[in-house]
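**Student:** just coords:
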């Protein structure tokens, strides 16, 4: 859309320039004609020539002698003119108001000279025409006494005329070019000024200066709107990136601290066990070995989480789907959790109306995701918290009436490296559990949503895709 508007603006500019130049040429041509008329002919003689040609209607032939009617005499008086009528031999036959200095007969050459070149006086211009009567031709001179009337005989040199026309054409071409350049410059400024502003804004964005304020009401309105929208998105992304960097730094610090403790225990017990100065019993050796095993499993869990979240994030995890009964899968997860001595006293219930809901899923990954979610609902709440796991067709609900979460925790609950405020010393995980659960569910084309009210509890809904 913007492309057509921009093309239309350019076409309109070109059309406007052409029309303006044509108008200027017309004005210059009219001005040239007016100037020429004022410098070569103060008053056009054409109307007077028409008067001289049409005057024959007032010429009458009575018994072979020409006269003029009374109306013709009145017209001559009104025009301040006189008349001299000649026969075919150039002899005077009749005059009215003619000067007495006029010849009474003319040779053919004198007739031509009288019409074209000879002036009776400085104020008189002579015009000539003829009238026929019964095969007899009479010529007449009409002299108009008016210094504002002139008649000129045009003579010109072809080469000089061509040169003059070339000069006029060159003058028009120069003027038209200057006008076109001037108008083109003005329009180009109007069209390119917003472009320069857009380029400057893009340079700012490239230099990570996202404080761009672009407003345009012209043809570039859509572009400036998109630049402004991009600036807002980049600014928001920069804020999120800084938050993620901060969370990542905090996570690295926390996970490093958490891993130092088991490593210190492993190293300490290993050094004690190899020291010849210590004499341990079999029971003590087994106790120390059990501690080393637990600490090693914890470190392995963290490393496995790191590996899994990286593969999920980079879409490198291929799903091994098969037909799985979700009812059995979720029920077994709840039973396994209750069989753990640490959680035997917890209130965890499973609710499902049917006995079989089959779906094509990766059982190991889905078990990992649901286990993370149920385990979090248990360990991040008080011992008397009631946790309910419900299954309705392809929807899985995990509800509790525990501590709930604040808006800030909800905004970051699926962020990698984020640890909620409810995490205590009893559960120092990798901080990747919720992110891993979300990635696994989305890898199954499913969705996960969390609603929580601080102090009232949390509800997690998982909707699995049937495709």
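**Tutor:** Yes, it's here. Quantities reported herein were computed from a predicted structural model and do not represent experimental measurements. Residues are numbered from 1 along each chain as shown.
**Student:** When you work out contacts or count neighbours from here on, use the C-alpha atoms and nothing else.
**Tutor:** Noted.
**Student:** check contacts around residue 347.
**Tutor:** Each residue near residue 347 by CA atoms under 8 Å, 6 or more residues apart in numbering is listed here: 384-387.
**Student:** Off-centre distance for the helix or strand containing residue 245?
**Tutor:** Secondary structure from DSSP states H and E places residue 245 in helix 221-274. Helix 221-274 has its C-alpha centroid displaced from the chain centroid by 38 Å (CA atoms, centre = their mean, to the nearest Å).
**Student:** on that earlier part again, how about a markdown table for the contacts of residue 347, with neighbour count, secondary structure and distance to residue 237 added?
**Tutor:** Formatted as a markdown table, these follow (neighbours: other CA atoms under 10 Å; DSSP: H, G, I helix; E, B strand; the rest coil; distance: CA to CA, whole Å):
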| residue | neighbour count | secondary structure | distance to residue 237 |
| --- | --- | --- | --- |
| 384 | 12 | coil | 41 |
| 385 | 19 | coil | 38 |
| 386 | 18 | strand | 39 |
| 387 | 23 | strand | 36 |
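**Student:** how much space between residue 366 and residue 462?
**Tutor:** According to CA to CA, to the nearest Å, residue 366 stands 11 Å off from residue 462.
**Student:** Kindly indicate whether residue 398 is helix, strand or coil.
**Tutor:** With DSSP: H, G, I helix; E, B strand; the rest coil as the basis, the three-state label of residue 398 is strand.
**Student:** hmm, I was thinking of residue 24
**Tutor:** From three-state DSSP, the assignment for residue 24 is helix.
**Student:** dump the residue contacts of it.
**Tutor:** Contacts for residue 24 (CA under 8 Å, 6+ apart) come out as none.
**Student:** Surely residue 349 is in a strand?
**Tutor:** Yes - counting by three-state DSSP, residue 349 is part of a strand.
**Student:** With adjacent residues omitted, what lies nearest to it?
**Tutor:** In space, and not counting its chain neighbours, residue 349 is closest to residue 388: 4.9 Å by CA to CA, 6 or more residues apart in numbering.
**Student:** what about versus this one:
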């Protein structure tokens, strides 16, 4: 799979995960909002909103009553209490019930409490439920906070004082005419006297006066105990608690729910951004450092502080966050290896070039020194040379000049071939006849190759073979290979030239029975500036001959290869595929 496809699948999976996570967070937030709004409604009016749900949750399993514990806690949150009684009025289970509530109701007692026919501390509500053969009653009672505080004061004022102080409540004892007889914890600025009219207003309009009021009239004396405590709209409204926050309205619940969902989304995005930078950004940063290092000729993959490759795990495999860029990593690795190889080749090429320049300088300097020496001898006035001596000197000077010209032509030819600037004049030639004539032209072997007794043999093909060649340069290639075999082998070396043809193409083999070459010599044979022998051995060979041969054959759309073994001779193969 390509890097673009892996990236596409990566982002598809990533956005799928984000979408699912966002959907889950929205569903959770919405579920929480609905649950809290329901809880708020129950706290506001448990009788209307929660009582029925609690009744529906009650069931009988294995002869035992079962109920929803969470709904039962809503009873406590509403400030009330709950009893479950059978049809005879006997209480079976009770929750958060004060001690002054009956454990068994007489026939008319419960109805009297519900209809306020008799005095009772609590507001009482009852719900009847038939479950199979069982008939049960759920009895719910609630008492306002101010009423509880006043009852506690009348029962034991000393014990009630801390409770009143915590609630910022105060009490007054008013006489029959509304005059204040005594008070406790009354704030400064609160009026001492109160008329019946004003008391009715304060008891009926708590939100207007900012007070909650409860009173206890004593008929025998005509006095009235009044408990007053601060009142706000929030105090009046039931609430639900979320992480320590008191939520009094649906709007607040929606705000908290949406805010939590948005916050969870932001946290998710931050986590995804960090994860994305780790999975996507770190490999890219590593690749950039690697590319920068290669621009500074440091081709090996950068290592971390521990000296290890950041892209590989302990098993030497690509780490998970690098696998998405495996193509890029492999391309950089291949590029690094090739650049390192090119750098090594360049350094080697430079060394060979320096060696070649040294040898070429020697090769040019040696005949040039001879030319200069013989020229001085010819021009010396104190010597009288006869005609034979002059002829000998000029012949030697001519040979050395021709050698220098040959070296310069080789250098010019190799650069023409390298720049594809060599003009070619190709024609169809029958190779059997042509090679036979070239072999005869090369015989006898030149004496200056220092290979006495050398031989040259040609084995033609049985059928005519036609090739499209430039005669001038093709003969140069054949001659270079043959001369190279004679120069670098022992005297008496035989060179055999043969030509073959099959359906795939034409092959020309130049084989010698000389000393052969090792692998290093074979690898460098067609490199420019490489010389098989030192310049002290012979002045023939510019280090360009075999490189020129390779370039000439390739200019004819051919291929050159070498096969050799030390002690078993060398075979140079020219191969021309059939067009």
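**Tutor:** Structure received. The model shown is predicted, which means the values in this text are computed figures rather than measured ones.
**Student:** Tell me the spacing between the residue nearest to residue 349 of structure 1 and residue 312 of structure 1.
**Tutor:** 28 Å.
**Student:** now residue 33 of structure 1
**Tutor:** Distance of residue 33 of structure 1 to residue 312 of structure 1, given as CA to CA: 86 Å.
**Student:** higher neighbour count, the two?
**Tutor:** Each of residue 33 of structure 1 and residue 312 has its neighbours counted (other CA atoms under 10 Å); residue 312 has more, 18 against 12.
**Student:** So for residue 377 of structure 2, what's the nearest residue that isn't a sequence neighbour?
**Tutor:** Nearest non-adjacent residue to residue 377 of structure 2 (CA to CA, 6+ apart): residue 383, at 7.7 Å.
**Student:** so what corresponds to that neighbour in structure 1?
**Tutor:** In structure 1, the residue paired with residue 383 of structure 2 is residue 278, using TM-score structural alignment.
**Student:** hang on, isn't its match packed against residue 272?
**Tutor:** Yes - using CA atoms under 8 Å, residue 278 of structure 1 makes contact with residue 272 at a distance of 6.9 Å.
**Student:** which residue lines up with residue 364 of structure 2 in structure 1?
**Tutor:** Residue 364 of structure 2 maps onto residue 259 in structure 1, by TM-score structural alignment.
**Student:** just residue 265 of structure 2 next, same as before
**Tutor:** Residue 265 of structure 2 maps onto residue 176 in structure 1, by TM-score structural alignment.
**Student:** what's the answer for residue 395 of structure 2, then?
**Tutor:** Residue 395 of structure 2 maps onto residue 290 in structure 1, by TM-score structural alignment.
**Student:** what about that match, which helix or strand?
**Tutor:** Here residue 290 of structure 1 sits within helix 282-313, counting by DSSP H and E.
**Student:** Where in structure 2 does the helix or strand following that helix fall?
**Tutor:** Using DSSP H and E, the helix or strand that follows helix 282-313 of structure 1 towards the C-terminus is strand 322-325. Mapping strand 322-325 of structure 1 onto structure 2 (TM-score structural alignment) gives residues 427-430.
**Student:** Same check on stretch 196-206 of structure 1?
**Tutor:** Against structure 2, stretch 196-206 of structure 1 falls on residues 285-295 (TM-score structural alignment).
**Student:** Pull out the buried residues from the matching stretch.
**Tutor:** By neighbour count on 16 or more other CA atoms under 10 Å, the buried set for stretch 285-295 of structure 2 is 286-287, 290-291, 294.
**Student:** and the gap between residue 381 of structure 2 and residue 375 of structure 2?
**Tutor:** For residue 381 of structure 2 relative to residue 375 of structure 2 (CA to CA), the value is 12 Å.
**Student:** Between these two, which has more neighbouring residues?
**Tutor:** More crowded of residue 381 of structure 2 and residue 375, by other CA under 10 Å: residue 375, with 14 against 9.
**Student:** Give me the common contacts of residue 366 and residue 462 of structure 1.
**Tutor:** Among the neighbours of residue 366 of structure 1, those also in contact with residue 462 (CA under 8 Å, 6+ apart) are residue 441.
**Student:** could you list every residue that touches residue 373 of structure 2?
**Tutor:** If you count contacts by CA under 8 Å, 6+ apart, residue 373 of structure 2 has none.
**Student:** which residues are contacting stretch 413-427 of structure 2?
**Tutor:** Contacts for stretch 413-427 of structure 2 (CA under 8 Å, 6+ apart): 467-471, 544, 547-548, 551-552, 555.
**Student:** end-to-end on that stretch?
**Tutor:** End-to-end distance (CA to CA), stretch 413-427 of structure 2: 21 Å.
**Student:** mean distance, stretch 345-357 of structure 2 to its aligned residues in structure 1?
**Tutor:** Taken against structure 1, stretch 345-357 of structure 2 registers an average deviation of 1.0 Å after superposition, with mean CA distance after the TM-score superposition for structure 1.
**Student:** buried residues in that stretch?
**Tutor:** 349, 352-353, 355-356.
**Student:** Trace residue 462 of structure 1 over to structure 2, please.
**Tutor:** In structure 2, the residue matched to residue 462 of structure 1 (TM-score structural alignment) is residue 574.
**Student:** And what about that match, helix, strand or coil?
**Tutor:** Classified using three-state DSSP, residue 574 of structure 2 is strand.
**Student:** wait, it sits on residue 508?
**Tutor:** Yes - assessed by CA under 8 Å, residue 574 of structure 2 is found in contact with residue 508 at 5.0 Å.
**Student:** what about the closest residue to residue 398 of structure 1 other than its chain neighbours, how many neighbours?
**Tutor:** Among residues not flanking residue 398 of structure 1 along the chain, residue 389 sits closest, at 4.7 Å (CA to CA, 6+ apart). Neighbours of residue 389 of structure 1 under the rule other CA under 10 Å: 21.
**Student:** just checking, what residue in structure 2 corresponds to residue 389 of structure 1?
**Tutor:** Checking TM-score structural alignment: residue 389 of structure 1 goes with residue 497.
**Student:** tell me which element the aligned residue in structure 1 for residue 480 of structure 2 is part of?
**Tutor:** Aligned by TM-score structural alignment, residue 480 of structure 2 pairs with residue 372 of structure 1. Here residue 372 of structure 1, judged by DSSP H and E, is contained in helix 363-379.
**Student:** what's in contact with that helix?
**Tutor:** Taking CA under 8 Å, 6+ apart as the rule, helix 363-379 of structure 1 contacts 320-322, 324, 329-330, 333, 337, 346, 385, 387, 389, 398-400, 427, 433-434, 436-438, 440-441.
**Student:** Equivalent analysis for stretch 26-34 of structure 1, please.
**Tutor:** Residues contacting stretch 26-34 of structure 1 (CA under 8 Å, 6+ apart): none.
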